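Peer 1: What follows is a protein structure lacking sequence information:
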């Protein structure tokens, strides 16, 4: 009895220790992600100042219907493509327990089924969008300059290589990158001409001052899984079979919407 009691105690301590380690690792991972995508002080939100109102980017995620969820769970490969889920949501299948010997196989086409992210990172100076300049070499006191967007600027992202069903792949990559970074992402964003911020940058006497503005972006890298999708009806059963599965690596740049990164340079000579 004593030996059995000691065994139970040992197992209990082991399980508690394992749970604590898992929780600690999860917390550490979440903290690392939060720090990785923390917005630097040099990056400001211009959503309230932007003279061009960018539409809110709704993530193209669809909630599967009950039937769609059953079909997805019947496949041996994860199905996350919003367009394929939409088609399955719009489908209706009526079966009967008396349909003995009934069998049908319906080819739904080749699809990018899911996207698996391997790396998500940020480039806060992805594309230069503006330069404000003042020559204070003849001045005797500091001169204050601030950001003013001289011209409207369209910032576009995109896939780093050609790939089949690019639009579907971009949607899945956008969902994953936004989920990991918690940033407002869009493959296209616009900074309107005349957009301003109140932050002041001082150009000392005898110097030239350059205030550079950059659009940030997220770099997403991972793997897309393709497959031929078949809907199989067999008697009263219905399920999905995926054949000829292939994988392809892909990357994408996805701009951060309505955010600008600033860099201030003081120099003796023109740049």
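Peer 2: Now that the structure is in, tell me what you want to look at. Only a predicted model underlies this, so the values are computations on that prediction, with no experimental measurement involved.
Peer 1: Please make it C-alpha for all contacts and neighbour counts, starting now.
Peer 2: Fine.
Peer 1: in the chain, which spans are helices?
Peer 2: 2-36, 66-74, 82-89, 166-181 (DSSP state H).
Peer 1: could you dump these to CSV with distance to residue 191 and mean neighbour count?
Peer 2: As requested, these are exported to CSV (distance: least, Cα to Cα, whole Å; neighbours: other Cα atoms under 10 Å):
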stretch, distance to residue 191, mean neighbour count
helix 2-36, 25, 12
helix 66-74, 40, 16
helix 82-89, 29, 18
helix 166-181, 20, 19
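Peer 1: Any chance of JSON lines for the ones you listed, columns distance to residue 257?
Peer 2: Output for the helices of the chain, formatted as JSON lines (distance: least, Cα to Cα, whole Å):
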{"stretch": "helix 2-36", "distance to residue 257": "18"}
{"stretch": "helix 66-74", "distance to residue 257": "33"}
{"stretch": "helix 82-89", "distance to residue 257": "22"}
{"stretch": "helix 166-181", "distance to residue 257": "11"}
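Peer 1: Give me the spatial nearest neighbour of residue 223, chain neighbours excluded.
Peer 2: Nearest non-adjacent residue to residue 223, counting by Cα to Cα, 6 or more residues apart in numbering: residue 249, 4.3 Å away.
Peer 1: circling back: and of the helices of the chain, who's closest to residue 270?
Peer 2: helix 2-36 (35.1 Å; Cα to Cα).
Peer 1: Now do the longest strand seen in the chain and helix 82-89, the angle between them.
Peer 2: Scanning the chain for the strand with the most residues, using DSSP state E, yields strand 103-136. Interaxial angle of strand 103-136 relative to helix 82-89 (axes from the mean of the first three to the mean of the last three Cα atoms, to 10 degrees): 140 degrees.
Peer 1: Could you report the separation of the residue nearest to the spatial centre of the chain from residue 37?
Peer 2: Centroid-nearest residue in the chain: residue 177, 1.7 Å away (criterion: Cα atoms, centre = their mean). Residue 177 sits 11 Å away from residue 37, going by Cα to Cα, to the nearest Å.
Peer 1: How many neighbouring residues does residue 129 have?
Peer 2: 20 (other Cα atoms under 10 Å).
Peer 1: Second structure follows, compare the two:
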């Protein structure tokens, strides 16, 4: 027993010796790689933009208690905000004398949900501006900065024709914005005269070109369609979806109020 006590005391002593040393070093959480980190060449022009873009705010519509009950009763996922809004406006009064009552209401064919397969940025989606200066006759570096020469409208859209395109666009926009955390819109405008103070030097005997690009997100995935029925059977109410189909779809969604810059210096005109 004495021998066991001595071993136990030794272990306690060793633990008290190592604990302060270990306590001084906190375990660092693993660094998460930002999948959609904005490169240094891409700058936010929200404050500088001479055209105030409206914020594309499409929050996920919260279903009412009845709408949630109906959505949960469906075997097919329902995420379409417009369909959820319609279900939110639906009112069904239950009655204790509904035994034997049965009704089926056809609500139409709807795009029900969108499942994302790939979300990738293209920082040079569309060229929107070129600032140029010829310093071949100069003796000192010339400083050039971005000035938008003309107003530019940048539009995205679906990559193929599809039924109920506006509904599909809304679901794709919601998904892409949530995945990237970026301000996305299917249309963004860069106003004429928009400037940025970032300086680029053009050395003597050279020409300088400062290109401006509108970045965008390329969203690809699958949209699910179905014929939606509201079924009332006694006191029970449920959503039944028939003739379910799926279709692959892609979209380009511009990143609002952002410009990607590319500077090129050369001895000859480009």
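Peer 2: Good, I have the coordinates. Please read these numbers as outputs of a predicted model, since none were measured by experiment.
Peer 1: still on that earlier bit, could I get the buried residue list for the longest strand of the first structure?
Peer 2: 110-115, 117, 120-136 (16 or more other Cα atoms under 10 Å).
Peer 1: and the closest residue in space to residue 37 of the first structure that isn't next to it in sequence, what does it touch?
Peer 2: Spatial nearest neighbour of residue 37 of the first structure, chain neighbours left out: residue 181 (5.8 Å); criterion: Cα to Cα, 6+ apart. By Cα atoms under 8 Å, 6 or more residues apart in numbering, the contact list for residue 181 of the first structure reads 33, 34, 37, 120.
Peer 1: Between which two of those residues is the distance greatest?
Peer 2: Among these, the pair separated by the greatest distance (Cα to Cα) is 34 and 120, which sit 12.4 Å apart.
Peer 1: residue contacts, the closest residue to residue 53 of the first structure other than its chain neighbours?
Peer 2: Closest residue in space to residue 53 of the first structure, ignoring its immediate chain neighbours: residue 47 at 7.7 Å, by Cα to Cα, 6+ apart. Contacts for residue 47 of the first structure were tallied using Cα under 8 Å, 6+ apart; they are 53, 258, 259.
Peer 1: shouldn't residue 165 of the first structure be in contact with residue 109?
Peer 2: No - with contacts counted by Cα atoms under 8 Å, residue 165 of the first structure stays clear of residue 109, the gap being 11.8 Å.
Peer 1: excluding its backbone neighbours, what's nearest residue 118 of the second structure?
Peer 2: residue 220 (5.2 Å).
Peer 1: quick one: residue 111 of the second structure and residue 189 of the second structure, what's the gap?
Peer 2: Residue 111 of the second structure is 29 Å from residue 189 of the second structure, by Cα to Cα.
Peer 1: next one: residue 261 of the second structure
Peer 2: For residue 261 of the second structure, the distance to residue 189 of the second structure - Cα to Cα - is 17 Å.
Peer 1: Ok, residue 82 of the second structure next?
Peer 2: 27 Å.
Peer 1: Relative to residue 158 of the first structure, how far out is residue 181 of the first structure?
Peer 2: Distance from residue 181 of the first structure to residue 158 of the first structure, by Cα to Cα: 17 Å.
Peer 1: One more: residue 2 of the first structure?
Peer 2: 66 Å.
Peer 1: Kindly report the same for residue 120 of the first structure.
Peer 2: 15 Å.
Peer 1: now do residue 30 of the first structure
Peer 2: Taking Cα to Cα, one finds residue 30 of the first structure at 27 Å from residue 158 of the first structure.
Peer 1: ok, now residue 89 of the first structure?
Peer 2: Residue 89 of the first structure is 28 Å from residue 158 of the first structure, by Cα to Cα.
Peer 1: try residue 85 of the first structure
Peer 2: Relative to residue 158 of the first structure, and taking Cα to Cα, residue 85 of the first structure is found at 23 Å.
Peer 1: What of residue 119 of the first structure?
Peer 2: Counting by Cα to Cα, the gap from residue 119 of the first structure to residue 158 of the first structure is 16 Å.
Peer 1: just residue 199 of the first structure next, same as before
Peer 2: On the measure of Cα to Cα, residue 199 of the first structure and residue 158 of the first structure end up 31 Å apart.
Peer 1: More neighbours: which of those two?
Peer 2: Taking other Cα under 10 Å, residue 199 of the first structure and residue 158 do not tie; residue 158 has more neighbours (18 against 10).
Peer 1: For that one, list the residues it contacts.
Peer 2: Applying Cα under 8 Å, 6+ apart, the residues near residue 158 of the first structure are 170, 187, 252, 253, 254.
Peer 1: Skipping its backbone neighbours, what lies nearest the first one in space?
Peer 2: Taking Cα to Cα, 6+ apart as the measure, residue 170 of the first structure lies nearest to residue 159, with 7.4 Å between them; neighbours along the chain are not counted.
Peer 1: circling back: state the span of the second structure onto which the longest strand of the first structure is aligned.
Peer 2: Under the alignment (TM-score structural alignment), strand 103-136 of the first structure falls on residues 102-135 in the second structure.
Peer 1: and what of stretch 38-57 of the first structure?
Peer 2: Going by TM-score structural alignment: stretch 38-57 of the first structure matches residues 37-56.
Peer 1: and that stretch, how far from the chain's centre?
Peer 2: Relative to its chain's centre, stretch 37-56 of the second structure lies at 15 Å (Cα atoms, centre = their mean, to the nearest Å).
Peer 1: and the end-to-end length of it?
Peer 2: First-to-last distance for stretch 37-56 of the second structure - Cα to Cα - comes to 21 Å.
Peer 1: One more: stretch 68-83 of the second structure?
Peer 2: Stretch 68-83 of the second structure: ends 12 Å apart by Cα to Cα.
Peer 1: Kindly report the same for stretch 176-187 of the second structure.
Peer 2: End-to-end for stretch 176-187 of the second structure, by Cα to Cα: 15 Å.
Peer 1: how much space between residue 150 of the first structure and residue 212 of the first structure?
Peer 2: 12 Å.
Peer 1: Kindly report the same for residue 96 of the first structure.
Peer 2: 68 Å.
Peer 1: Cool, thanks, talk later.
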